[in-house]
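Novice: Could you look at this predicted model? Sequence included:
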Amino acid sequence: MKHLALALLLATLIHQQCSNVFVKAGDGFIRTRRVHFMLNGSPYYANGFNAYWLMYVAADPSERFKVSTAFREATSHGLTVARTWAFSDGGYRPLQYSPGSYNEEMFKGLDFVISEARKYGIKLILSLVNNYESFGGKKQYVNWARNQGQYLTSDDDFFRNPIAKGYYRNHIRTVLSRYNSFTGIHYKDDPTIMAWELMNEPRCTSDPSGGTIQAWITEMASNLTSSANNRIPGIDFATAHCYPDQWVSSSNDQAQLSFLNNWLQLSHPRCTICSPEANTSHGIWKIIERSRFQLLPERSVVQYCIPTKYTHLLKEEDQLPGGLFWQLLTEGMDNFGDGYEIVLSQGSSTANVIAQQSHKAVPNSEDFCKG
């Protein structure tokens, strides 16, 4: 993996056969063509949002309306892709409460999320494990391996230890082979799932060369490919995360915008790999309490420039073919707020910017025929 500034490009797997061979039109799977996404033979822009909480909330049938509301509001604002967790390892309300043992109610929650996304025409990027301790992450896998007598000194042993890696490989197989109780479709065969993300923001600080993570990605990509009946040929697009307010927090808006412009240029696919790259997580921290005030106009200025920059790159020969903001919530979800949340139904200036840019970002098919 290639380190650029303060973020790590995250390798992601996508449902497809082979980018340069004939594929059946109309099957609904997102594919790649050089540095572009394609859907049923036409260019596709991954314009969307993060909502890590979808499975967690949907595990409670009485709360599932929040998932439906989120998808409905997203669709009405022109959003087409949602990125969410397909993991919750150990701890409170886990999906996987011990290695290979799963909570059926949580799985049914994820079943519902996929079913509702399908209903509203939303494609999903499902992340399979966390780099951080939230919802278990690599630390939980390392602890499980320790419980089996493994002497491990670092959470980074997740990337090296055979036992920990074996637990993760089993999680891949379990999730991909899951039979959806709502749709009657195995996850690996559902075109609603645009992509599988091996890990949320992977980092291995004990090996700054990137060699350990690259070896892990190669191994796990191969495992995922076999679990998907070879539908997926391997890594075929990358993502970059962008939080200018955290990375240059002491500077003014203009400095943050300048950083953002340089960052998006540096992380452009031409500089990395010959495949699409989507910015799957970006946000600007709110500096006043949402319950008392609307979003500050200054925040909307920076938020505006992020999707505007995407729109500009979309029209270049080598486009940036997607962008997802962090994070989408609905009314009554204040306890999930982290300072980055956007509630579209509140009609804020930020929500209006999102809707405007969503319509501007519709790609021109002629642009995708270049090269």
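Specialist: Good, I have the coordinates.

Novice: When you work out contacts or count neighbours from here on, use the C-alpha atoms and nothing else.
Specialist: Noted.

Novice: With residue 189 as the reference, measure out to residue 230.
Specialist: Separation of residue 230 from residue 189 (Cα to Cα, to the nearest Å): 11 Å.

Novice: I misspoke; the intended subject was residue 54.
Specialist: Per Cα to Cα, residue 54 is found 21 Å from residue 189.

Novice: Which of these two has more residues huddled nearby?
Specialist: Taking other Cα atoms under 10 Å, residue 54 and residue 189 do not tie; residue 54 has more neighbours (25 against 17).

Novice: That one reaches residue 67, doesn't it?
Specialist: Yes: counting by Cα atoms under 8 Å, residue 54 does reach residue 67; the two are 6.2 Å apart.

Novice: got a list of what the residue minimising distance to the centre of the chain touches?
Specialist: The centroid of the chain falls nearest to residue 83 when counting by Cα atoms, centre = their mean (3.8 Å). Counting by Cα atoms under 8 Å, 6 or more residues apart in numbering, residue 83 touches 48, 49, 50, 51, 52, 124, 125, 126, 127, 280, 324.

Novice: Could you list which of these belong to helices?
Specialist: Within the contacts of residue 83, no residue falls in helices by DSSP state H.

Novice: Please dump those into JSON lines; it should also carry distance to residue 3 and neighbour count for every row.
Specialist: Output for the contacts of residue 83, formatted as JSON lines (distance: Cα to Cα, whole Å; neighbours: other Cα atoms under 10 Å):
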{"residue": "48", "distance to residue 3": "24", "neighbour count": "30"}
{"residue": "49", "distance to residue 3": "24", "neighbour count": "25"}
{"residue": "50", "distance to residue 3": "23", "neighbour count": "23"}
{"residue": "51", "distance to residue 3": "25", "neighbour count": "19"}
{"residue": "52", "distance to residue 3": "24", "neighbour count": "21"}
{"residue": "124", "distance to residue 3": "26", "neighbour count": "26"}
{"residue": "125", "distance to residue 3": "22", "neighbour count": "22"}
{"residue": "126", "distance to residue 3": "23", "neighbour count": "25"}
{"residue": "127", "distance to residue 3": "20", "neighbour count": "20"}
{"residue": "280", "distance to residue 3": "16", "neighbour count": "25"}
{"residue": "324", "distance to residue 3": "20", "neighbour count": "24"}
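
Novice: let's bring in a second one:
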Amino acid sequence: MWDAERRKALYRSILGLASILAILYLNFGDKFRFPVILWQPRMGFISTVNSSHLFIDQETGHPLAINGWNSYWLMDQSIWAGPSRQRVSEMLSRGAGMGMTVCRTWAFSDGGPNALQTSPGVFDERVFQALDFVIAEARKHRIRLILSLVNNLNAFGGKAQYVRWAQAAGVNVTSTPDSFFSDSTIKGYYKDYVKTILTRKNSYSRVKYSEEPAIFAWELMNEPRCESSSSAAILQAWIAEMAAFIKSLDQKHLLTVGLEGFYGPKTSERAGVNPGVWADSLGSDFIKNSAIEHIDFASVHAYPDSWIPNADLEEKVKYLSRWVDSHVSDGEYILKKPVLFTEVGSSLHGQKQGLYDRDVLLKTVYDKIYQSTKKKQAGAGALIWQLMVEGLEGKEDEFSLVAWEHPSTYKLIVEQSCRLRREFEGGEMGRKISHSDPCSGLIPGQ
């Protein structure tokens, strides 16, 4: 009898504490931070150790194929509590609700309004806590993040901001943004930034970023180009140096470059795969850059509407098919690494026979990925660019969409998630996430 009374008292205490925490969280929201790690799901780190072609969940040992998306704006929108931050939670929830498991987003904002890094090595804690929120919220929804560490483009500062910082400090550096890749002072700025990110302890979960399994991978740079160096040796050396540096700090996470996938001028046998002669003069080389020792998987982008704008739909499909096949083949037979199409974007054109051109192009990539995963080959997944939620005016571009406002595209995304999961049933992707799992009833045994 006494044991029963003690158990009842213990249950009441636990229930009372849970109620108090819930009330505090609901009333004070982001201002009240108890360790949310207590409520977050267990997740395994991802590796390629046991397979040169597919990603492996270290917790279960099962291979993974990826269906995911890009929402670059997550940290930016998480700075402010209320509706802005709620949009981030909504996007992660919606992504999980479509069966997707990986989201790629920016872990940088250099200089300018609401910057994470306001000057070299100086950080705005308020913005850092916004990134903390994104990571903690992603884990809550069982979404893994690819975090990009700097931009090649000028948006959110980019490599040009690093060059301006060096010039302002009196460093004798040329004004070309490509000095980012060669100047020792600027490389030191980048390394300091990376070290701060990797050693950060999340203010919500109290977990170091380097210990956080909800981080799928680090990305060195979004779409690196070094156009002032036709030999591409400068960019190649930079990738090798920074990849080794990151791995010296963090051996648990995967690392990729962030390439668009263009072949260099010395890869003459693949010159015809590039979308035009302009693509081999950008200083990057898919095979050479991706082959670097510490790069765990190859990244590729695909934008047929931008790259061959005057082609009709049939020509774009033909081009895109060859683009995907070539890179998957390179991953399989040359690099012996997984290949992830980290940006797949298409404008929302007019309709043809009831289907948007976007759907036709996206399905082309999805089908190629699915066939590759069925054969356990290097094509390991694709991430659509980019998904939004309502109320994000000013963040959209010509490739953005609110997926649930476009039923045919939404259905295509969900079907890809479910058929990939079917191939790996029994692993993490074969488990139901919740009662609202979109694959319920579609996968045998569920």
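Specialist: Here it is on my side, so go on. Owing to the predicted nature of the structure, the values given are computational and were not obtained by experimental measurement.

Novice: Once they're superposed, what TM-score comes out?
Specialist: The TM-score (TM-score structural alignment, normalised by the length of structure 1) is 0.86; 336 aligned residues with a Cα RMSD of 2.0 Å.

Novice: picking up where we left off before, which residue in structure 2 aligns with the residue nearest to the centre of structure 1?
Specialist: With TM-score structural alignment as the criterion, the equivalent of residue 83 of structure 1 in structure 2 is residue 104.

Novice: Check residue 311 of structure 1 too.
Specialist: Aligning on TM-score structural alignment places residue 311 of structure 1 opposite residue 370 in structure 2.

Novice: do you know how far its match is from residue 145 of structure 2?
Specialist: Noted for residue 370 of structure 2: a distance of 21 Å to residue 145 of structure 2, by Cα to Cα.

Novice: which stretches of the stretch 151-300 of structure 2 form helices?
Specialist: Taking DSSP state H, counting those that start in this stretch as the test, the helices found in the stretch 151-300 of structure 2 are 158-168, 184-198, 233-249, 286-290.

Novice: swap in the stretch 301-446 of structure 2?
Specialist: Counting by DSSP H, counting those that start in this stretch, the stretch 301-446 of structure 2 has helices at residues 304-307, 313-330, 357-374, 407-423.

Novice: Adding mean neighbour count and distance to residue 203 of structure 2, write those helices out as JSON lines.
Specialist: Listed next are those as JSON lines, based on neighbours: other Cα atoms under 10 Å; distance: least, Cα to Cα, whole Å:
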{"stretch": "helix 304-307", "mean neighbour count": "18", "distance to residue 203 of structure 2": "40"}
{"stretch": "helix 313-330", "mean neighbour count": "19", "distance to residue 203 of structure 2": "39"}
{"stretch": "helix 357-374", "mean neighbour count": "20", "distance to residue 203 of structure 2": "37"}
{"stretch": "helix 407-423", "mean neighbour count": "19", "distance to residue 203 of structure 2": "32"}
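
Novice: Can you add distance to residue 12 of structure 2 and give the ones you listed back as CSV?
Specialist: Listed next are those as CSV, based on distance: least, Cα to Cα, whole Å:
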stretch, distance to residue 12 of structure 2
helix 304-307, 60
helix 313-330, 57
helix 357-374, 50
helix 407-423, 41
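
Novice: so which of those helices comes closest to residue 224 of structure 2?
Specialist: With Cα to Cα as the criterion, residue 224 of structure 2 lies closest to helix 304-307 of those, at 16.6 Å.

Novice: now the closest one: which residue numbers in structure 1?
Specialist: In the comparison with structure 1, helix 304-307 of structure 2 aligns to the range 244-247 (TM-score structural alignment).

Novice: ok, average deviation of the matching stretch from structure 2?
Specialist: Stretch 244-247 of structure 1 differs from its equivalent in structure 2 by a mean of 0.9 Å after superposition (mean Cα distance after the TM-score superposition for structure 1).

Novice: how far does that stretch sit from the chain's center?
Specialist: With Cα atoms, centre = their mean, to the nearest Å as the basis, stretch 244-247 of structure 1 stands 19 Å off its chain's centre.

Novice: Tell me which residues are up against that stretch.
Specialist: 6, 256, 257, 259, 260, 283, 284, 285.

Novice: Go through those and name the one nearest residue 88 of structure 1.
Specialist: residue 283 (23.4 Å).

Novice: what residue of structure 2 takes the place of that closest one?
Specialist: Taking TM-score structural alignment for the superposition, residue 283 of structure 1 sits opposite residue 345 in structure 2.

Novice: Need the residue in structure 1 that's farthest from the chain's center.
Specialist: For structure 1, the residue at maximal distance from the C-alpha centroid (Cα atoms, centre = their mean) is residue 149, at 33.8 Å.

Novice: ok, the aligned residue in structure 2 for that one to residue 287 of structure 2 distance?
Specialist: Taking TM-score structural alignment, the alignment pairs residue 149 of structure 1 with residue 170 from structure 2. Here the criterion is Cα to Cα. By it, residue 170 of structure 2 lies 37 Å from residue 287 of structure 2.
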